[in-house]
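Novice: below are the sequence and a predicted model for it; my questions follow.
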Amino acid sequence: MKKSTGQHTLSIDIGGSHVKATILNKQGKLTMEYDKEDTPMPSTPQNMMDAIKKLVKGFPEYNQISVGFPGYIKNGVVVTAPNLGNKAWGGFDLQTELGKELGKPAKVVNDADMAGLGVVNGNGFEMVITLGTGFGTAFFLNGVLLPHLEISHHPFSKGMAYDEYMGDKALDKLGLKKWNKRMTKVFKVLKTVFNYDYLYIGGGNARRLTFKLEDNMKLVTNEDGIKGGARLWQTGKLEGVHSSVKSPK
């Protein structure tokens, strides 16, 4: 590793298609362009660990690790991983194991939660969604991250959950025009149910939206979201994520 000064965070975003990583300074600014690897198939914990180690080999030095994971995380342990394979991941302590493998303290949270930390402004009730392989959500009240809800698994229409209704597979099957029609319905429901002050829309499919967004809706990039990796370690009201952090021995 190349030497660096100050507090630097290795920020990793695990997705159904790619694993992305970069190094952030204390302010959350990228100190290098983020790099990526294809998500390994099958996406077992060991294959994922190997992919991450390969990806970050040769990265500049860092002090700590932040990971956004596509599933429900409790105290750094994977509970569900619908887009990677629940059976292999259920109960895997990714936070502890990654810390041991890379030799730095780690925090692992849901990917939408970490992305939200990178984009919210800390005023009012803010909702963050990610449109990708599936559907991710995060909620913030005056900058405090609220308990994670797996909205993606909630039934939306004709027995289909959000993931099935508007995820990657639905987009491929329907085509862009029909998928956008579905998305207008999704946004109407989100507005009615959650009454957010502001909605941030990220993920790889956000750029595929073709209709005009309302004034309190904003598209954000993966680069914006990955900056949440630095905020995850900061003290103050945005430290709404309570993860059990274990330093590797």
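Specialist: All right, it came through fine.

Novice: all contacts plus neighbour counts: C-alpha atoms, from now on.
Specialist: Fine.

Novice: scan the protein for its longest helix.
Specialist: Once the chain is assigned using DSSP state H, the helix that runs over the most residues is helix 176-194.

Novice: give me the contact list for that helix.
Specialist: Contacts to helix 176-194, defined as C-alpha atoms under 8 Å, 6 or more residues apart in numbering, come from residues 165, 166, 170, 171, 208, 209, 210, 211.

Novice: chain center to it: distance?
Specialist: With C-alpha atoms, centre = their mean, to the nearest Å as the basis, helix 176-194 stands 21 Å off its chain's centre.

Novice: element containing the residue lying closest to residue 27 once chain neighbours are set aside?
Specialist: Closest residue to residue 27 apart from its sequence neighbours, by C-alpha to C-alpha, 6 or more residues apart in numbering: residue 230 at 7.0 Å. For residue 230, the element it lies in under DSSP states H and E is helix 228-231.

Novice: who are the packing partners of that helix?
Specialist: Applying 3 or more C-alpha pairs under 8 Å, 6 or more residues apart in numbering; DSSP states H and E, we find helix 228-231 packed against strand 9-14, strand 64-69, helix 111-119.

Novice: this is the comparison structure:
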Amino acid sequence: MKLTPQPLKVLSIDIGGSNIKGTILNEKGELQKKYEKTPTPVPASPENVINSIKTLVKDFPEYNKISVGFPGFVKNGVIKTAPNLSNELWKDFDLANKLKEVLGQETKVVNDADMQGLGVVDGKGLELVITLGTGFGTAVLLDGNLLPHLEFSHQPFGKEDSYDKYIGEAALEKVGDKKWNKRMKKVFDVLKTVFNYDYLYIGGGNSDKLTFKLDKNMKIVSNVDGIKGGARLWVNTNAPETIKPVKIQKK
């Protein structure tokens, strides 16, 4: 008797410096339940973050895959850096396998900007995704495919040691909205020159603090749109018929 493949139901989690967010997605990246969030614990140790995720999703509907966006460098589901969490505690922590063990389903973990990129891009040409939150995240995609992740945020900028320190949450609070916006204009000028992108998507909690007019090939996207990328991590040409590649529909 031939078994019918189960429709894809993805628990999609976005771990941020301020909040942990989650929902359930179908194969098209459509939300199957209300998007929910809980504060990121302090200290944000692996144990505390995993316990927060367990509490957040305990009443969620059934799911058969898990996708996680993490704010740091991730290699094969293993955390290498976590600059905006408890960094040393995360070094070489196998988050994918630990969540599989705790929640009981296959798990993929990628950088949070990479997952957001999968959720928001149109899949045409060179597209750059940035996130403005606790830190500065970036993802680069070519024709809808993720390119190797670069921790661009740790590059020096101006007199600061990094983009994170120049335009991150702490910098915004220190210099105020007006000066922060001036800094963002300078950052956008550099990104245009360095990447020569076809389109730039701006996400993260501080994106709504931007007050100047954006170029025609730039737009602000929501965290809800970004979390839809969790479905794309499991949609591939080798998957069963029920979860072949599907273009995520934008509103």
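Specialist: In hand now; what should we look at? Everything numeric here is computed off the predicted structure, so don't read it as measured data.

Novice: which of the contacts of helix 176-194 of structure 1 are buried? Put it as a PyMOL command.
Specialist: This is how PyMOL selects the buried members of these, with burial counted by 16 or more other C-alpha atoms under 10 Å:
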select buried, resi 165+166+170+171+209
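
Novice: Serialize the contacts of helix 176-194 of structure 1 to JSON lines and add fields for distance to residue 159 of structure 1 and secondary structure.
Specialist: Below are these laid out as JSON lines (distance: C-alpha to C-alpha, whole Å; DSSP: H, G, I helix; E, B strand; the rest coil):
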{"residue": "165", "distance to residue 159 of structure 1": "9", "secondary structure": "helix"}
{"residue": "166", "distance to residue 159 of structure 1": "13", "secondary structure": "helix"}
{"residue": "170", "distance to residue 159 of structure 1": "14", "secondary structure": "helix"}
{"residue": "171", "distance to residue 159 of structure 1": "18", "secondary structure": "helix"}
{"residue": "208", "distance to residue 159 of structure 1": "25", "secondary structure": "helix"}
{"residue": "209", "distance to residue 159 of structure 1": "24", "secondary structure": "coil"}
{"residue": "210", "distance to residue 159 of structure 1": "26", "secondary structure": "coil"}
{"residue": "211", "distance to residue 159 of structure 1": "26", "secondary structure": "coil"}
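
Novice: what about residue 94 of structure 1, distance to residue 123 of structure 1?
Specialist: Per C-alpha to C-alpha, to the nearest Å, residue 94 of structure 1 is found 32 Å from residue 123 of structure 1.

Novice: hey, where'd the strands end up in structure 2?
Specialist: 10-15, 19-25, 36-39, 65-70, 74-75, 78-79, 93-94, 107-111, 126-132, 136-142, 145-146, 199-203, 218-220 (DSSP state E).

Novice: so which of the ones you listed is nearest residue 226 of structure 2?
Specialist: Closest to residue 226 of structure 2 of the strands of structure 2, according to C-alpha to C-alpha: strand 199-203, at 7.7 Å.

Novice: hang on, the earlier thing: dump the strands of structure 2 into JSON lines; add distance to residue 226 of structure 2 as well.
Specialist: JSON lines is the format used below for these (distance: least, C-alpha to C-alpha, whole Å):
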{"stretch": "strand 10-15", "distance to residue 226 of structure 2": "9"}
{"stretch": "strand 19-25", "distance to residue 226 of structure 2": "11"}
{"stretch": "strand 36-39", "distance to residue 226 of structure 2": "14"}
{"stretch": "strand 65-70", "distance to residue 226 of structure 2": "10"}
{"stretch": "strand 74-75", "distance to residue 226 of structure 2": "18"}
{"stretch": "strand 78-79", "distance to residue 226 of structure 2": "20"}
{"stretch": "strand 93-94", "distance to residue 226 of structure 2": "23"}
{"stretch": "strand 107-111", "distance to residue 226 of structure 2": "12"}
{"stretch": "strand 126-132", "distance to residue 226 of structure 2": "10"}
{"stretch": "strand 136-142", "distance to residue 226 of structure 2": "12"}
{"stretch": "strand 145-146", "distance to residue 226 of structure 2": "14"}
{"stretch": "strand 199-203", "distance to residue 226 of structure 2": "8"}
{"stretch": "strand 218-220", "distance to residue 226 of structure 2": "11"}
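
Novice: can I get those in JSON lines including mean neighbour count?
Specialist: Listed next are the strands of structure 2 as JSON lines, based on neighbours: other C-alpha atoms under 10 Å:
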{"stretch": "strand 10-15", "mean neighbour count": "27"}
{"stretch": "strand 19-25", "mean neighbour count": "24"}
{"stretch": "strand 36-39", "mean neighbour count": "16"}
{"stretch": "strand 65-70", "mean neighbour count": "26"}
{"stretch": "strand 74-75", "mean neighbour count": "19"}
{"stretch": "strand 78-79", "mean neighbour count": "22"}
{"stretch": "strand 93-94", "mean neighbour count": "18"}
{"stretch": "strand 107-111", "mean neighbour count": "25"}
{"stretch": "strand 126-132", "mean neighbour count": "24"}
{"stretch": "strand 136-142", "mean neighbour count": "23"}
{"stretch": "strand 145-146", "mean neighbour count": "16"}
{"stretch": "strand 199-203", "mean neighbour count": "23"}
{"stretch": "strand 218-220", "mean neighbour count": "16"}
